[in-house]
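Asker: My questions are about this predicted structure, shown below with the sequence.
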Amino acid sequence: MTAVDDRPQTRDHAQMATEEFENLASDAAHRSEGLRLEFLGGKAVVKAVPDGLHTAMTMWLVRQCMQQRPQWDLHVGQGLAVEAYRKGRAIPDGTLAPVGHFVRSGEWADPDGVLMVVEVTSFDRDTTQRDRVEKPRAYAESGIPVYLLVDRDTREVTVHSRPEEGAYALRLTVPFGKTVPLPEPVGFELDTQQLLGWVTEEG
């Protein structure tokens, strides 16, 4: 039986060159405050503007990382050059790296040295394709050791790890309220009880 590659094939037929996208994204950011564009699989996509709960979850993760590993920062809004040949452009909700790691980086930093990326889903129609399909592929191809997905739709946290040949070999999913181990190089346990409290209040 022949293996079937079900990953998006749009990179062979990109809408535009990466440099063109960077100019477009920069112009969009200056013209419309809060509008952020990403470039995944050869296509430009709009990253959803975070709502209050999305922001609260992201900042909660920032605090958890600072308490557990004060030598690291969970950067919010740092762009990364991703995918196999660094042709993609992504803006993770959080990027875990040593303190000062991005001091000399531009708008789209190289992912080398990044320990973990975090995405918190938004309630928009592109979430499934973007956060559950395109982002894991892009981050794994970039060699980022851990991808943490906080999924508000399913009320679950999924930890992707061990990037191999453009995909994460391991995936662990737990419901909100449980403790989930974040593998090395992150190396600490994340208690998600607070997330369960928030979504329960939200209904």
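Answerer: Ah, there it is.

Asker: only C-alpha atoms for contact and neighbour calcs from this point on.
Answerer: Will do.

Asker: Check the gap between residue 121 and residue 176 for me.
Answerer: According to Cα to Cα, to the nearest Å, residue 121 and residue 176 sit 14 Å apart.

Asker: Sorry, wrong one. I was asking about residue 65.
Answerer: In this view, residue 65 and residue 176 are 18 Å apart by Cα to Cα.

Asker: One more: residue 89?
Answerer: According to Cα to Cα, residue 89 and residue 176 sit 29 Å apart.

Asker: Then residue 157?
Answerer: The spacing between residue 157 and residue 176, counted by Cα to Cα, is 7 Å.

Asker: Please apply the same query to residue 90.
Answerer: Residue 90 is 26 Å from residue 176, by Cα to Cα.

Asker: can you check residue 116 too?
Answerer: Residue 116 is 20 Å from residue 176, by Cα to Cα.

Asker: who's more crowded, the two?
Answerer: When neighbours are counted by other Cα atoms under 10 Å, residue 116 and residue 176 differ, and residue 116 comes out ahead with 26 against 23.

Asker: So for the more buried one, what's the nearest residue that isn't a sequence neighbour?
Answerer: Here the nearest residue to residue 116 in space, its sequence neighbours aside, is residue 146; by Cα to Cα, 6 or more residues apart in numbering that works out to 4.6 Å.

Asker: try this one next to it:
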Amino acid sequence: MTPSTENRPQMSVEDFEELERHASETVRLEFINGRVQAKPVTDGNHDQIIAWLQRLCMQHRPELWLYGDRGMKVERYRRGRARPDGVLAPFGFPAGHGDWSEAAGVLMAVEVTSHDSDTHQRDRVEKPDAHAAAGIPVYLLIDRDDRSVVVFNQPEDGRYRHEEKLPFGAPVKLPEPVSITLDTEPLKEFAD
């Protein structure tokens, strides 16, 4: 019996890393579920949301840093490659890692939705599963389309067991090991 082609990766992880290394700076590539995906370049509001979150993390947890666009080994057996919009980890985390870091030590991965046709599948479906499978304790999705913040936590067997969705403006409690409460009122200004 021949395995279905939809379960076979488009290429090896090593071939993807070579492709990504030579890609234009105007495109960010990821390798999730065995497929190469182009992640759109961010806009100004997207960047401002990450800056807002970075400032809050520094104020509440100065021993940590929100690293932007850090290459991460995700999925089971670290066979996927993702570039979350933010990775919260101890300051100095990526030193010596090269292009792709293991998930050990990462407290939270962050994505801010982009206004493109793939954002639903990529940010709301595939990324939570990829980060859960890598054992990242918290996945924070800032969803500009429906003006909400979604907190995923309790990774187990490749999925997050708990998910909480709150509207922009509501206080959002990021669970342990992050342990920060976000005042999301400023997100209303940057939703578009």
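Answerer: Great, that's in hand. Since this is a predicted model, take the numbers as computed values, not measurements.

Asker: Can you tell me what residue 114 of structure 2 aligns to in structure 1?
Answerer: Alignment note (TM-score structural alignment): residue 114 of structure 2 maps to residue 122 of structure 1.

Asker: If you could redo that for residue 75 of structure 2, that was the one I meant.
Answerer: Under the alignment (TM-score structural alignment), residue 75 of structure 2 maps onto residue 83.

Asker: could you say which helix or strand contains the residue nearest to that match when sequence neighbours are not counted?
Answerer: Distance criterion Cα to Cα, 6+ apart; nearest residue to residue 83 of structure 1, sequence neighbours excluded, is residue 138 at 4.4 Å. Here residue 138 of structure 1, judged by DSSP states H and E, is contained in helix 135-141.

Asker: who touches that helix?
Answerer: By Cα atoms under 8 Å, 6 or more residues apart in numbering, the residues outside helix 135-141 of structure 1 that reach it are 40, 82-84, 88, 117, 147, 160, 163-168.

Asker: which residue numbers in structure 2 go with it?
Answerer: Counting by TM-score structural alignment, helix 135-141 of structure 1 lines up with residues 127-133 of structure 2.

Asker: mean deviation (superposed) between the matching stretch and structure 1, please.
Answerer: By mean Cα distance after the TM-score superposition for structure 1, the fitted stretch 127-133 of structure 2 averages 0.3 Å away from its aligned residues in structure 1.

Asker: can you tell me what part of structure 2 the longest helix along structure 1 aligns to?
Answerer: Using DSSP state H, we find that the single longest helix of structure 1 is helix 52-68. Mapping helix 52-68 of structure 1 onto structure 2 (TM-score structural alignment) gives residues 44-60.

Asker: contacting residues around the matching stretch?
Answerer: Counting by Cα under 8 Å, 6+ apart, 64-66, 68, 85-86, 112-114, 180, 182, 187, 190-192 sit against stretch 44-60 of structure 2.

Asker: Now with 10 Å, please.
Answerer: 61-68, 85-88, 110-115, 142, 144, 178-184, 186-187, 189-192 (Cα atoms under 10 Å, 6 or more residues apart in numbering).
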